[in-house]
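# Got a predicted model here, sequence first, then my questions.
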Amino acid sequence: MAGNQRVFERAIKRAAGHSSKREWDKAIEQYKQALAEFPKDIQALSGLGLAYFNTQKLEKALAFFQQARQEGGADPAILERMADVQERLGRLVEAADTYVAMADHALQDRKIDHAIHFWKRATQLASGHAIARMNLAKAYTSQGRIERAIKEYLALAQAFQREKRPDQAMNICQQALMLDPRNAQVLDLMGTLRELLEPEKKPESVSKPLSEKDLENLSFEDEPLPASQREKGSPVEMALQQALGTLAESVFEEDLVQVATIVGQALDLQRQNLVDEAAAAYEQLLKTGIDRPEVHFNLGLLYQEKQLWDESIRRFSMVREHPDYKLGALLAVGECYRAQGKFNQALPHLIEALKLIDLKAAQPEQKDELIQSYESLANSYVRENKPEQIRRFIDSIIRFLSKDWETKVKEARQRLDGIAGEGMVMSLAEIVGVPGSEAILKSMTLIQKLTEQGKIATAFEEAYNAIRVSPFYLPLHLRLGDIFLEQGHFDKATAKFLTVARLYQVRNDIQASIGVYRRLLRSSPMNVTVRSRLIGLLVEQNNIDSALNEYLSLGETYFQLAQINKALETYNEAIRLSPRGSDERTWAVKFLRRIGDVHLQRVDWRQALDIYQRIKKIDPFDERTGLNMFDLYYKLGRPRKAIEELDTLVGHFYKKQKFQKAIATLQEAVQMQPEEEAVRFRLSQAYLSLGKKEEAVMELDALGELQLQAGHNDRAAKTIRSIIKLNPPNVDSYRQLLSRISLSHK
């Protein structure tokens, strides 16, 4: 006869003993005997379930665990065993339900962290589990963990979307927007859902509870955060606070006395997040003739919250040139277009907002290059027109310019400047659109420090690890190229830099590509291929003066490599480009001089003279050109033409009263042709004209010596007489010399 307590207790005791010895079959027999006496005993039911579990009889184990629960077994251990068995049997949804039940028990014990753990486990088993997701979102909201709450809302909305229930998905998205009205992922999903919904069909009201049976008894029904508590510190929020403060002060202005009540009312309503009432008050204010930028900006925000996108954009556009509201307005307009899924319209406003912030944080010398970088970036997105890529970049900007954006900008700018190569400027846009940007910046900073400390192998390993995580972030590859250089692997470094430069070019970030080529040239200045590519990019960007400077270096490199014809081709190519430069004459002269110098090195006097004659047509009185022509005429056996050239040049300096310039020119001419009497005579006369008697005597002395050596005694005697007239300290020696010349002549 059932119900024998003594038999029951003896069987339970024996079952426990067998279980402790892992004698499961014997334990099963004893638990069965116990249940024969008391079939609903929870201890016996759960014990038998555990014994079956350990003998891998999972179906039987689950049956007894479930029976134990039905009999009132609230022991979390029973539920945990149930969930474990359900998982093993592949009944994942049932297991998720069990974990939700475990969370309920944890809540009853006020163990919120345990409840969160069980809900998370439920979502891992059944990603679309509505109760688990919703309770997680509410729990995170109550803890102030807004980002995590939004992730749960998004996951739940996406689950509804997969189940073809766009109304419910939209409802969940709207609840998420109450926490973060500018969340890019939520807005993007809402745009997709709008396409699924029929045009005439509107989503259920946010305030209406979800009709799904599994969402009827949700906990943590906290109120959403009011607008005044969202996105603290974002550019839009900062502009809002500026507008509210300015309007509050305007109440006391004399010309606003009559409307002070309306202003105060509008401000109070907006601070209370009474959107409709506040908007009406501001509209009433405009009707009184108070047309202030603060009013339009606040109306723009209110209409944005009401999702009246076109009216919101119109209001923001009215203040986008005001210095206090430009940044906030640009960002808000981008958000409005983004919320409508109009990515192409949102992009230029958000890029402009990021550019404004970047220029403010950058050094003065960086600004021109940054402006060009952002222009290239915008043009690249427009030309490629890849909606998904545009959407991701838009979302990245919106996230970056959320709370604590000023701190993020400052830190990012400092790190970018620290890791950029010499002469290379990196924009915030390069890092904003990269997933895990903060980790990447930290990694690059670490790589730089390790390199500076000489720990090249460790830096190399860190760079490779970072690239595995973010393979498409090109500055990481540049840093790896730097490490190759440190290791002396110049071929690897060159290959890496060239690849990165080409990729930047493919992305239409021409400024970055130019920076990479210049970076490579600092380590490999003789690389003519790299310099040629750099010239091509500079010309493409219409940066002609910089391109012409690179032509100078390229030609010099060819000359040093003894590729003379290539050097001449390079200089002639540059001359053809010079009309597009800032000063065609100056550039043409520079390159013609280089060509002339090449011909001089080749001892091709006639070709050199032709080049210098071309230069003279451009700049008739260029000293270097005139002297070279003087020298070449002598070398070509045309001394009279040489002296004419010299006289023309020196005469020009005399006419301009540049006497020292004339002297210097004649001195150099003497060095070029020290045996020419006519040149020394002209220098001596130039000295005399400036009262430099001692220098004149020295030149006349040298001239007389030349004449005597050449056997021109009459000319030498004339020169000596000129010296004697100057009465130098050693005049007697010159008189004696003159006497000897005269005697020899007789």
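Sure thing, it's come through.

# only C-alpha atoms for contact and neighbour calcs from this point on.
Will do.

# Please identify the helix or strand for the residue nearest the centre of the chain.
For the chain, the residue sitting closest to the mean C-alpha position, by CA atoms, centre = their mean, is Glu430 at 2.2 Å. Using DSSP states H and E, Glu430 sits within helix 429-432.

# Now do the helix or strand that that helix is followed by: distance to the chain's middle.
Downstream of helix 429-432, the first helix or strand assigned by DSSP H and E is helix 437-452. Put simply, helix 437-452 sits 15 Å off its chain's centre (CA atoms, centre = their mean, to the nearest Å).

# Helix 437-452 and the helix or strand just after helix 437-452, what's the angle between them?
Per DSSP H and E, helix 437-452 leads on to helix 456-469 as the next helix or strand towards the C-terminus. On the basis of axes from the mean of the first three to the mean of the last three CA atoms, to 10 degrees, helix 456-469 is oriented at 160 degrees to helix 437-452.

# next, the one to line up against it:
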Amino acid sequence: MSGNAARFDKAMNDGHNAAWEQDWQRAASFYRQALEEFPDNPKAVNSLALACFELKNYQEALVYYQRASELMPEDPIPLERISELLRLTGNPGKAVEASMRSAELYIKNREVDKAISVWLHVLSMQPRHLMARSRLALVYERLGKKSDAIRQYLAIASIYQRAGDVNRARQVLDHALQVMPESVELKGALAAINSGRLLPEPMPQATQESASAPPAPVVAATDEPDPVLAARKKALAQLAELVFEQLASAESEQQARKGLQSIVKGSGLFGSRQVDQAKMVLHLQEAVNLQSLYPDHRQDQKALEELERAVDSGLEHPAVSFDLGYLYFGASRLESAVRSLQRAVNHVDYAFGARLLLGQVQLQLGRFKEAATELLEALKIADMETAPADQASALGELYDPIIEEYPKSTPPDAAKQLCENILSLLRRTGWRGQIQRIRQQFQGQMNGGVLTPLADMLTQARSSQLVESMARIQQLSLAGKGRAAMEEAYYALQHAPTYLPLHVLMGEMLFQQNQIAAAVDKFKVIARCYYQRGDATRAISLLQRVVGISAMDVDARNQLIELLTAHGKMEEVVNEYMRLADVYYNLADLPKTREALQMALRAAQQSNLSRDIRVKVLQRMADIDLQSLDWRQALKSYEQIRNLRPDDSQVRKAMIDLYFRMGQVEQALAEMNSFVAPLTEKRQYDQALAFLAMMEEEHPGQPAILRLEADVLRLAGNTAGAVLKLDEAGDLYLQKGNPTAAKEVIMAILALNPPNAADYQALLSQLTRKGA
């Protein structure tokens, strides 16, 4: 029996609200009520699974995530949750199996980065997992990430060697050398195998991606760890790897040069200072061990001292800078933490965590504006990571004016509130899922355009009330209660009167209620406000929305063109001028139509846009000129097209037709000849003859066309055909009363030595006597 949709929706909304407040017990209760109405609803099952997870009811969460996976067999996320829960409940083998299945689904869905993250997570649990290594190596190779692929091939070779399959290990290295023939590391590994020495054993790593690769999540969205703790885990893994490289390289002098020594003095990752490598390695190893063995932080002070000694010995690395900053923060040495974290923020692996922690440090120091800057940068990273890939870059651009202006123009109390809002959102487990939930409510019924930065919401004084209001507006609107939704929007304006995304949502509701004029006016005002705030991207997006729903709004389109021009988006400028021409054309205003097209052409030429774009504009201009019976102007347009596309037969045909209409026969024939001549030079006789046959059909009674055909036939070796065409041309000349031209044709025939040359000679003599 079908459940009650209203009760289901209410229970789900109540559950989401409770989840937002971190009241997972109530959230779980509401989600269970929702499942009573629709037991197989995937979202309800998934939400209840998350609530159970947050309540640490792992066995129950596992049951619901397994059910979610059954309901959504193509969705890899439940499988990731299952893997994490199996690990937490002491079943690592099955956890790995679930992760591998989720990775295959990510590959199937063409989400390669997420598949890579899962395989890396598998290797953090089972570093000798051959399938994960193999899949990673293959994907890295296909992505062109040769260094990452080589690291995996080396690990695979080590696994085979230690399993006693030396031949397979050699095969792997031989293949890897085909990928990167110049790799000294691969050559050294092959030499080690051939001499019977063991390759270093693969070790657990959180990540093996190159520094140039973007950081990818290792776990699923709603289970995403605190970014600061995740960055610290990554830093410890990298530091452990540095130690391991040095210890493993001790097997030979050649390998020693490829170990930690290769990234000290003069190599870039470590400084150019003189270093005491042995001391540095010992101190670093002790610092890593103290932090790894004592996760309760009781040995952090000793770890800090060891890490400082390693740095004094010459160690420099982004992982060291972050770990030092983290330890300094824990020791309340805040100024030292600032200096260390500022060195880490520019590294892709640590930018997110370092910005967050640095903002927290600055907040504790009472530097609210500096803290706001760092935390807005962190929010930018988080927002871009959770946005669709095709919108992430544009979303990032929207943060730049916010980060530039907000800290400078905001009172300290407001900046402090912003910092607390951002830390509340991001310094938590499951931050990614929280952002996604907010965006679902926040974006609501925004139609098209770029995403709105979460910073817009968090910079509002009463952001929590705003989120709740946005959620209620969406729910009311989806329920078809437009008037109530609008009333809720006006209520929300009391909390955030200058919050433009709310005004955009109100405009969308006006549009849905068929109040087109009011919606257009609303959008235009908001666009102007965004522009005055220096946010041209969203001003452009809104004006595009306006002209999309009100194509005849010429003023809005002109404003859009001005903005696009100012920001160098010239291809879009040309497209808007073309659409403006369509508007004028529909108004039967041909002069204005041509004026808009002329502006489009000028923009395309000045910006040196592609030939195809210019041809498209010129073709439209020529069409308008023909409709206006301005043949001379049409010819000018076609001449420009011809210069851009000299091989376009249709353009030549149009020009020739116009010349004949205007009585300019000589120009028509010259144009015809200039098109045919290059074809005959290339011996493309069939193409030339096809064009001339079309000209002969469309312009009968023109002996010059027949003579051109005869020339092409002669060059093609078809003498008989050439004679026939010349014969036809001669008859036409005689009909037109031009015996002189007829005699020229007969002499051309005689030059071809036809079988009936005597007849043509007699005709020539007859014409000569008459002429005499």
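Done, it's in. Just so it is clear, the structure is predicted and the values come from calculations on it, not from any experiment.

# Just give the TM-score of the two.
Here the TM-score for the pair of chains, by TM-score structural alignment, normalised by the length of structure 1, is 0.55; 492 aligned residues with a CA RMSD of 4.9 Å.

# Average separation of the helix holding Glu430 of structure 1 from the aligned part of structure 2, please.
Helix 429-432 of structure 1, aligned to structure 2 and superposed, deviates on average by 3.9 Å (mean CA distance after the TM-score superposition for structure 1).

# now for that helix, which elements pack on it?
helix 387-400 (3 or more CA pairs under 8 Å, 6 or more residues apart in numbering; DSSP states H and E).

# quick one: buried residues of the helix it packs on?
390-400 (16 or more other CA atoms under 10 Å).

# Same check on stretch 629-638 of structure 1?
629-634.

# Now intersect these with the helices, please.
629-634 (DSSP state H).

# For these, give me a markdown table that also has distance to Asp368 of structure 1.
Shown next, in a markdown table, are these (distance: CA to CA, whole Å):
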| residue | distance to Asp368 of structure 1 |
| --- | --- |
| Met629 | 43 |
| Phe630 | 45 |
| Asp631 | 46 |
| Leu632 | 46 |
| Tyr633 | 48 |
| Tyr634 | 50 |
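
# which among those gets closest to Leu738 of structure 1?
Distance to Leu738 of structure 1, by CA to CA, is smallest for Tyr634 among these, at 31.0 Å.

# Aligned to the closest one, what sits in structure 2?
Matched by TM-score structural alignment, Tyr634 of structure 1 corresponds to Phe660 in structure 2.

# ok, and the closest non-adjacent residue to its match?
Excluding the flanking residues, the one nearest Phe660 of structure 2 by CA to CA, 6 or more residues apart in numbering is Ala668, at 6.2 Å.

# Where does the one you found sit: helix, strand or coil?
Under DSSP: H, G, I helix; E, B strand; the rest coil, Ala668 of structure 2 falls in the helix class.

# pretty sure it contacts Ile656?
Yes - using CA atoms under 8 Å, Ala668 of structure 2 makes contact with Ile656 at a distance of 4.8 Å.

# what's the helix or strand hosting Phe65 of structure 1 aligned against in structure 2?
According to DSSP H and E, Phe65 of structure 1 maps onto helix 58-70. Under TM-score structural alignment, helix 58-70 of structure 1 corresponds to no residues of structure 2.

# Would you check the span in structure 2 matched by stretch 194-201 of structure 1?
Residue span in structure 2 matched to stretch 194-201 of structure 1, by TM-score structural alignment: none.

# Show me how far the longest helix anywhere in structure 2 is from its chain's centre.
In structure 2, assigned by DSSP H, the helix with the most residues is helix 227-249. What separates the centre of helix 227-249 of structure 2 from the centre of its chain is 31 Å, taken as CA atoms, centre = their mean.

# Packing partners of the following helix or strand past it?
Moving toward the C-terminus from helix 227-249 of structure 2, the next helix or strand (DSSP H and E) is helix 253-257. Judged by 3+ CA pairs under 8 Å, 6+ apart, helix 253-257 of structure 2 is in contact with helix 227-249.

# Just want the angle from the helix it packs on to helix 412-426.
Using the same axes, to 10 degrees: helix 227-249 of structure 2 against helix 412-426 is 60 degrees.

# what helices or strands is helix 227-249 of structure 2 leaning on?
helix 253-257, helix 277-293, helix 318-330, helix 351-364.

# May I see these arranged in TSV, with mean neighbour count and distance to Tyr638 of structure 2 as well?
Below are these laid out as TSV (neighbours: other CA atoms under 10 Å; distance: least, CA to CA, whole Å):
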stretch	mean neighbour count	distance to Tyr638 of structure 2
helix 253-257	15	68
helix 277-293	19	74
helix 318-330	25	61
helix 351-364	26	56
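
# Quick one, which of the ones you listed gets closest to Ala704 of structure 2.
Here helix 351-364 is closest among these (CA to CA), at 75.7 Å.
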